[in-house]
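Participant: here is a sequence with its predicted model. Questions after.
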Amino acid sequence: MQPDVQMFAKPFDAVVIGGSYAGLSAAMQLARGRRNVAVIDAGKPRNRFATASHGFFGQDGAEPARMIAAAREKLAAYPNVYFVADEASDARGHEGAFTVTLVSGPMLEASRLVLATGITDILPDMPGLADRWGVSVLHCPYCHGYEFGGAPLGVLATTPHCAEKALMITEWGPTTLFLNGQPMPDAGVLAKLARRGVTIEPSRIAVLDGEERTLQAVVLADGRRIAMAALYLTPRTVMASPLAERLGCSFEDGFFGPIIVTDGKKATSVPGVFAAGDAARGMHNATWASADGVTAGAAVHHSLIFEGLDAA
């Protein structure tokens, strides 16, 4: 059994904050590099609302919680890995001497940090929408599209790029673009939508209807019911944790919201701090998150190896 982190006298080589696809992938590289690493995880991955994850190598259709549990089990076999079931409330310091404070009070010290803290989706305030998020109200058709193939599909206008999304969704089924009070696309975009067979519905939506988390119809404010199996939207995103900002990491505008600036090795603008996963990339899915974690973990290990040599 691993000792309690409070009894671990020396600083960790690295603390990974976030224990989903990116964080666990980073920790695995460090564990196999024979470094002591702590993984802090509050158990709230972004895709916890989904019943299945699709498109991930060898795991197509697997339940996200089971995938994470299996990865944790594999990682727990390494005696130099420590799991901390908590949330990091603060992180300060500099390369070689970081301090991470847990919500429960204890502090962990580390030479390097990996931020795999993820992002939070800000969903539109619409009756029946949040309850169906991840099941029949969706973001990515590559992750959740094939299963609805041929069924009536919708796109909710939330950003200027929603028309482009509607053009793409037609690959999976007949598509309606719900403007929900947003402006009508310009003539050029309307022509493209027409060529792809997209129906334009300008009326506002009153409620999404269906049994439990399924979607059966979009009910409009004028009382009309439009049969619908799935509704796609592009939500605005925000950082799920304030730690990157508190550490002084640089940000840039991503497709959906701010993202942490990283280089090719997933190093942030703050020496010794690396970032991986949805919080540090514009395009999101489980495969990219895991791959970023591998890159970050290996880069952290390399930085630890060569730190002393470079100083000499």
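Facilitator: Nice, I can see it. Numbers count the residues shown, from 1 in each chain.

Participant: only C-alpha atoms from now on, for both contacts and neighbour counts.
Facilitator: Noted.

Participant: where do the helices of the protein begin and end?
Facilitator: Taking DSSP state H as the test, the helices found in the chain are 21-32, 64-76, 162-169, 187-195, 243-247, 286-311.

Participant: now tabulate these in a markdown table and tack on distance to C140 and mean neighbour count.
Facilitator: Listed next are the helices of the chain as a markdown table, based on distance: least, Cα to Cα, whole Å; neighbours: other Cα atoms under 10 Å:
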| stretch | distance to C140 | mean neighbour count |
| --- | --- | --- |
| helix 21-32 | 17 | 26 |
| helix 64-76 | 15 | 16 |
| helix 162-169 | 10 | 21 |
| helix 187-195 | 19 | 13 |
| helix 243-247 | 26 | 17 |
| helix 286-311 | 11 | 19 |
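
Participant: next one for the comparison:
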Amino acid sequence: MRTNFDVIVIGGSYAGLSAAMVLGRSLRHTLIIDGGDPCNKRTPYAHNFITHDGESPLEIAARAREQVLAYEYVSRIEDQATELDGEDGAFILGTTTGTTYTAKKVVFATGLHDGLPDIPGVLECWGKTAIHCPYCHGYEIRGQPTGLLLNNDHVPFMTRLIGNLTDELTLFTNGPANFDVQEIEGSGVRVMQQSIDELQHEDGNLRAVCLADGTAVPLTAFYLHPHLSQRCALPEAVGCTLDEDGFLQVDDRGLTTIAGIYAAGDCTTMMRSVAYATGSGNKVGAMVNAGLLL
């Protein structure tokens, strides 16, 4: 296998695969380095993605890999990128297996880490009935008794957003509320300020939210916002700037603050969806190819 490439794409999920397809079709020798641990591995169905609505995200990714690797200019390895040095046009990248690769351009499509609250049952339900996005999951749980874990300035907007999908919404603050409780309750949302002991579930299917005072609130779905952080430390290590929300700062081309290094997908935005990541990767692939012409 060759070790010198036009482009190395770090991250082999939707954004990385999409970028690699554009590059392969542009006759650019491209290497995908994939750790094989997608953030949505627990999610049984992907939604809001035309032509693939309701399909397994793992199956979508597997089919995408097959199609991308059909291009003879694209290669893929399961490995972890650990070191990155050099400059635009002459990057040197090392991996956990000790192999060194070179590339003219680099694309980070490394995603985000979901920092879940330390509440028993959350991990087991995560991606199934404990969810983050009403656009990805809201239609399927419409009209059901639903919970929202939130306690900040976004409460008024989020209760309206989720309340549009169900009349049975309970807001959990997991401690004293940091907002006007009367305003929220006046909109028809039940507010529970007790600490949460656990999510009661069966094989990840939520049954109730159990509170410290012994109250059990029957629910079938539970929205929460994990603490997001970059899954890969390399961008920061080489000097790429993060914005105030912790996303990689990129311009309209997907170019980071370091020349020759681009980023696509979840690591750049709070708009986390299969559709968005795919579109982002497609655009960045084209911008990288254009950069190779300069």
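Facilitator: Sure thing, it's come through. This is a predicted model, so every value here is computed, not measured.

Participant: Provide the TM-score value for the superposition.
Facilitator: Here the TM-score for the pair of chains, by TM-score structural alignment, normalised by the length of structure 2, is 0.96; 293 aligned residues with a Cα RMSD of 1.3 Å.

Participant: let's have the helices of structure 1 in JSON lines, adding distance to T175 of structure 1.
Facilitator: Converted to JSON lines, those look like this (distance: least, Cα to Cα, whole Å):
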{"stretch": "helix 21-32", "distance to T175 of structure 1": "32"}
{"stretch": "helix 64-76", "distance to T175 of structure 1": "28"}
{"stretch": "helix 162-169", "distance to T175 of structure 1": "7"}
{"stretch": "helix 187-195", "distance to T175 of structure 1": "10"}
{"stretch": "helix 243-247", "distance to T175 of structure 1": "39"}
{"stretch": "helix 286-311", "distance to T175 of structure 1": "26"}
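
Participant: return the residue of structure 1 aligned against G111 of structure 2.
Facilitator: By TM-score structural alignment, G111 of structure 2 lines up with G118 in structure 1.

Participant: is it true that its match touches A279?
Facilitator: Yes: when contacts are counted by Cα atoms under 8 Å, G118 of structure 1 is listed as touching A279 (4.6 Å).

Participant: overlap in contacts, these two.
Facilitator: By the contact definition Cα atoms under 8 Å, 6 or more residues apart in numbering, G118 of structure 1 and A279 are jointly contacted by M239.

Participant: would you map the strands across the stretch 101-250 of structure 2?
Facilitator: 112-115, 130-131, 146-149, 169-172, 190-192, 196-202, 205-211, 216-218, 221-224, 227-230 (DSSP state E, counting those that start in this stretch).

Participant: residue range in structure 1 corresponding to the second one, please.
Facilitator: Think strand 130-131 of structure 2. Residue span in structure 1 matched to strand 130-131 of structure 2, by TM-score structural alignment: 137-138.

Participant: for the residue nearest to the spatial centre of structure 1, which non-adjacent residue is spatially closest?
Facilitator: Nearest to the geometric centre of structure 1 sits D278, at 4.1 Å (Cα atoms, centre = their mean). In space, and not counting its chain neighbours, D278 of structure 1 is closest to G118: 5.2 Å by Cα to Cα, 6 or more residues apart in numbering.

Participant: contacts only, for the one you found.
Facilitator: Contacts of G118 of structure 1 by Cα under 8 Å, 6+ apart are G18, P45, R46, M239, A240, S241, G277, D278, A279.

Participant: now the counterpart of H227 of structure 2 in structure 1: how far from P258 of structure 1?
Facilitator: Mapped onto structure 1 by TM-score structural alignment, H227 of structure 2 lines up with R236. According to Cα to Cα, to the nearest Å, R236 of structure 1 stands 9 Å off from P258 of structure 1.

Participant: then N47 of structure 1?
Facilitator: Relative to P258 of structure 1, and taking Cα to Cα, N47 of structure 1 is found at 19 Å.

Participant: the two: who's more crowded?
Facilitator: P258 (20 against 17; other Cα atoms under 10 Å).

Participant: residues in contact with the more buried one?
Facilitator: T237, V238, M239, F251, E252.

Participant: start to end distance for stretch 71-87 of structure 2?
Facilitator: 27 Å.

Participant: okay, it sits on what stretch of structure 1?
Facilitator: So stretch 71-87 of structure 2 sits over residues 78-94 in structure 1, by TM-score structural alignment.

Participant: list the buried ones in the matching stretch?
Facilitator: N80, V81, Y82, F83, V84, D86, E87, A88, D90, A91, H94 (16 or more other Cα atoms under 10 Å).

Participant: same check, this time on stretch 211-227 of structure 2
Facilitator: Here stretch 211-227 of structure 2 shows L211, A216, V217, L219, T220, A221, F222, Y223, L224, H225 as buried, counting by 16+ other Cα under 10 Å.

Participant: so which bits of stretch 162-170 of structure 2 are buried?
Facilitator: I162, G163, L165, T166, E168, L169, T170.

Participant: er, stretch 126-137 of structure 2 actually
Facilitator: W126, G127, K128, T129, A130, I131, H132, C133, P134, C136, H137.

Participant: ditto for stretch 198-210 of structure 2
Facilitator: Neighbour-count burial for stretch 198-210 of structure 2 [16+ other Cα under 10 Å]: E198, L199, Q200, H201, G204, N205, L206, R207, A208, V209, C210.

Participant: so it aligns onto which residues of structure 1?
Facilitator: So stretch 198-210 of structure 2 sits over residues 207-219 in structure 1, by TM-score structural alignment.

Participant: which non-adjacent residue is nearest A15 of structure 2?
Facilitator: That would be G281: by Cα to Cα, 6+ apart, it lies 4.1 Å from A15 of structure 2.

Participant: which residues does the one you found contact?
Facilitator: Y14, A15, G16, L17, S18, A19, A109, A264, G265.
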